[in-house]
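[1] Fold the stuff below for me.
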Amino acid sequence: CEDRDRDRDRDRDRDRDRDHDRPRSQHKTAPSPVVHVRALCDSVIEADLVKGVDRFGLISYVMMLPNKRQALVEFQDLRSAQKCVAYAKRRIVNIAGHPAFFNFSTSQRITRPGGPEDPKHVNNVLFLSIQNPLYPITTDVLYTVCNACGPVLRIVIFKKNGIQALVEFDSVQSAQKAKASLNGADIYSGCCTLKIEYAKPTRLNVFKNDSESWDYTNPDLTARDERRRQGQPALLGDHPSTYGGYQTSPLALAHRMDPRSSSSRPMHLYSAPDFEFVPQGKVIMVYGLNPHKMNCEKIFNLLCLYGNIEKVKFMKSMPDAAMVEMGDEFSVERAITHLNGVEMFGKKLNLCVSKQASIVPSQSYELVDGTDSYKEFTNSRNNRFTNPGQAAKNRIQPPSNVLHFFNAPPCVTEEIFQEVCEDCELKPFRTFKTFTGKSDRSLSGLLEWETKSDAVEALTVLNHYQMKNTNGPYPYTLKLCFSTMSHA
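    Got it, this is the predicted structure:
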């Protein structure tokens, strides 16, 4: 009997040890401020994770485990972690568009970096992707932001797929510090969000020092004809102004999390650069156009929100591409910054600066809708930046699902607008709101669509639409722009 009891105790101890080695399920693990996140997709970085879980409470720290497609998130208090895990039991939580799984970690606190990270995933060069770039991103801006974390040697910016950059630091330690401090932060409050990963190259090749590339170890690369600090006015002033819906502030690294929530990621404030480089060229290449939906007028309707348009020319060899000559280089920068990557009519726009200095008129041909493939707009009354006073009235906004309309007939109704949308084969808007203006000669208000793409398509078609004037011979020219409001 004693032998049987001894064998039974030994088997029970063995089973207990085996259970201890198994991964604990959610209901067996004691609650902890640290949440274990699993089944992340390969492309997820800290900013994606923060965006997905910061609604549950303030976050103290995030540790990515890229080899395992996992991560640890430390909330500032236990209650926030409990809210996260409880919510994930009932509903799907998507991280970067993919469902992830959440349970309590066996750790009560994440060990901060101090020991070595996985050598396969660290480097002295960081890959930066700037999301929601409402304002120009130059080498000066990135140097100001990154150099506070460690000496920056070289920077290269490229804009083929949005705005991205490679930043080379003097050491792996400086790059690690920059990634921990800046990943998921906003360069300007509420926009220009940094998403950071380690890059593959260990050294960048820079051939000239300008707004898109700079070698800080070789000042001799500076171009002779570069427009230096000659009093050249900055594109957006010395800091983001209030015209775009953002409060006036110096160039600030405003983290999307409350700065008090992360001692390891302090908020940094920087003085704004004294100048911005002027981008080269006044001509934009626009790719990703739907040839069955677009023409010169519609391109004008969209791009005129960011500067004067002089010429538009479709390319016969590439039906989905067009060239747009704008009034100045600043307009080119604004248009690329706000419209690159925008989806409309089932395609994604890709904008970049053309190598051509101007558009040379050539023999026009007929587009799908019967209109000409080339048109001049230099003297168009619908250009909105013809003088400083008129330019100051414009709201430079990124595309959104809410449009601000003005100069509509005073008697226009929601039903009339819906009929216009139906006649133009546009998606119906879901909200209509009018403003009480100082004048009864015209009407203004808001139109809200279900998606941003629907609103962009509506603006492209309806901007400068001629609306019937029941009290006179001349129609009203409806004018549209993207609204600063999130809802109508």
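[2] Every contact and neighbour count from this point should use C-alpha atoms.
    OK.
[3] For the stretch 101-250 of the chain, which segments count as helices?
    139-146, 172-182 (DSSP state H, counting those that start in this stretch).
[4] and the first one with helix 172-182, angle?
    Helix 139-146 and helix 172-182 meet at an angle of 90 degrees, taking axes from the mean of the first three to the mean of the last three CA atoms, to 10 degrees as the criterion.
[5] follow-up on the earlier one: pipe the helices of the stretch 101-250 of the chain into CSV and attach distance to residue 7 per row.
    Shown next, in CSV, are the helices of the stretch 101-250 of the chain (distance: least, CA to CA, whole Å):
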stretch, distance to residue 7
helix 139-146, 64
helix 172-182, 52
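[6] Indicate which one of those helices is closest to residue 122.
    helix 172-182 (6.9 Å; CA to CA).
[7] Could you also give me the structure for this second sequence? I'd like to compare it with the first:
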Amino acid sequence: MQAGKRALEAGPPGGDGSEMMAKRHQPDMDAPPSKVLLIRNLPRNINESEIKQALQPWTQPGIDLRMFHNPSTGQAFVEFPDEGASTHALSYIRQGHVAVRGVRFVGCYSTKQQVVTNQERHKDCRVLLVYVTNIAYPVELEVIHTIFSKYGFVEKIVSFQKAPRTYQALVQFSAPNEAMGAMVTLNGRNIYDGCNTLQVQPSKLSELSVRVNNSRSRDYTNPNLPTDEPPDERGGGIMGQSPNRSVPNGSLGSNFTNTPTSDPSSMSHHGHPSQYQGQGGHPGMPMSPFQQQFPNQSDQFGRLSLSAIPNELRFLKQENPNTQGTPVIMIYHLDPSNLNHPDKLFNLFSQFGVVERVKIFRDKPDTAMIQFSDQFYATLAQHHLHNVTVWNKTLQITFSRNFEVRLPPAGAETTEDMQRTKAYSQKEQRCSGGDEQEMQKYLKNVCKPSNWLFIGNLEDHIQEDDIRMHLSPFGHPKTVQFKRPQGPTARHMMAVVEMNSLEESFSIVMNCHNTRLKERSMKISFSKQGMVQ
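    Below you'll find the predicted structure:
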């Protein structure tokens, strides 16, 4: 418990004690020459690589500067190869010739003779404490996962909201070197241009404990965890607390498991009192903002019943909050040369649900609106296609403020607006959506885009060459394997096809779905499968 309390008393950022070290090392303008410089007046959102790049002219090629950077104080200790290099660099700094992001460095000799780097100081640390400040766009757990996964395998993430404009998360890697690489590279970086700034520092926790996989916590090593708290354990706010414990749900590691519930510090991490203390889900307590957004999340997903939603998809309502409950999504950064007709967008997005209307903007041909029959389908499409890069463009998908896509007025059949806006009937859909069992089977096969395609509704005598020839205007399959119908409801031949690229997969889905091969219309979608055994 003492270890846990010490961790709580360390304040962010710099809660690892580095701030105290920097304060003890006050600038000494009369310090003797040293190969270590104390650099001050650094922007808070700068990272180590930017500092090193600014000072690189005074080092030998191929030699990396040793550095201890403390973003919270705007200071860094930098160790040069020798005193000559540090002296040369300091003279330029004092003349005001060294700056980053328009801010000039201030420097002096340090009384230190060597620098212990962040990596060395925290060589056993694999849990990072992440702050997102200067928030202009919502921060989601999956965004954090996507960013940090580039530096290693992320095992667990726990997130919670410190204040309306500060998001906080704990990120656990599988190895310390991965965690340190992410910290050094990402600290001070912006998720979006000019906003949503990352501040990353080591955590004193050695292991995160995650009990539920939802929008606030996730264990990527255990996908079988429940997707929400039991009714008697639902807490308030972003994290939520159990009524019998004041530890945020799924957040803190072994140091905190025995923390008394009467200790208010147990509601925080690294010294921050929780704004959700006292909202542990007791009878009579007001609903949290999260619960207010989704008051019936355990019973309904839009108009779909919970039983129609596969277990692995039930977390989507929480991770991709569609707060207005709109069935309409906005798609940005389309490639106008390829996604230039409503039918192509229909073929692509109807994989994720019943598409009723599609509109491509006349003045912005890289922007479109899709109206689904249900808000859950919109959430499903946003989850699977947001941030997918195809034809060198990264799709951005958001929930619209509108609840419908308006059709052009009557008599506008010949106008460009009519050509860019289209309504679709039930007969054109991949799935009727009326039968619950059929809907569940359909949703289980929904997946993110890949090089693998599923082709259904084929005639029994179709040959591989028939498929290759039919698809050839849009791509050339690497492999084609047929799948014989199985089960009482399976009637037609199917195939799994591997394409050479994601672009080819997109082209075939958009252009070949619902086209006729022999006497039947092909049904084409992205596939979860590799080669069919």
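[8] returning to what we had before: the helices of the stretch 101-250 of the first structure: which one's closest to residue 252 of the first structure?
    Nearest to residue 252 of the first structure, of the helices of the stretch 101-250 of the first structure and by CA to CA, is helix 139-146 at 8.4 Å.
[9] same for the closest one, what does it pack against?
    Contacts defined by 3 or more CA pairs under 8 Å, 6 or more residues apart in numbering; DSSP states H and E place helix 139-146 of the first structure against strand 152-158.
[10] that older thread, among the helices of the stretch 101-250 of the first structure, which comes closest to residue 49 of the first structure?
    Comparing these by CA to CA, helix 172-182 comes nearest, at 13.7 Å.
[11] got the angle between the closest one and strand 152-158?
    Going by the same axes, to 10 degrees, helix 172-182 of the first structure makes 60 degrees with strand 152-158.
[12] quick one: which of the helices of the stretch 101-250 of the first structure is nearest residue 61 of the first structure?
    Judging the helices of the stretch 101-250 of the first structure by CA to CA, what sits closest to residue 61 of the first structure is helix 172-182, at 9.4 Å.
[13] Report the buried residues of that closest one.
    For helix 172-182 of the first structure, the neighbour count (16 or more other CA atoms under 10 Å) marks 172, 174, 175, 176, 177, 178, 179, 180, 181, 182 as buried.
[14] Which secondary structure elements does that helix sit against?
    strand 125-131, strand 191-198.
[15] Kindly reformat these as a markdown table and extend each row with distance to residue 356 of the first structure.
    Shown next, in a markdown table, are these (distance: least, CA to CA, whole Å):
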| stretch | distance to residue 356 of the first structure |
| --- | --- |
| strand 125-131 | 27 |
| strand 191-198 | 29 |
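[16] Select, out of the helices of the stretch 101-250 of the first structure, the one closest to residue 89 of the first structure.
    helix 172-182 (29.6 Å).
[17] Nearest to residue 130 of the first structure among the buried residues of helix 172-182 of the first structure?
    residue 182 (11.5 Å).
[18] shouldn't that closest one be in contact with residue 193?
    No. Using CA atoms under 8 Å, residue 182 of the first structure is not in contact with residue 193; the gap is 9.3 Å.
[19] which residues does the residue nearest the centre of the first structure contact?
    Most central in the first structure under CA atoms, centre = their mean is residue 132, positioned 1.8 Å from the mean C-alpha point. Shown in contact with residue 132 of the first structure (CA atoms under 8 Å, 6 or more residues apart in numbering): 191, 192, 193.
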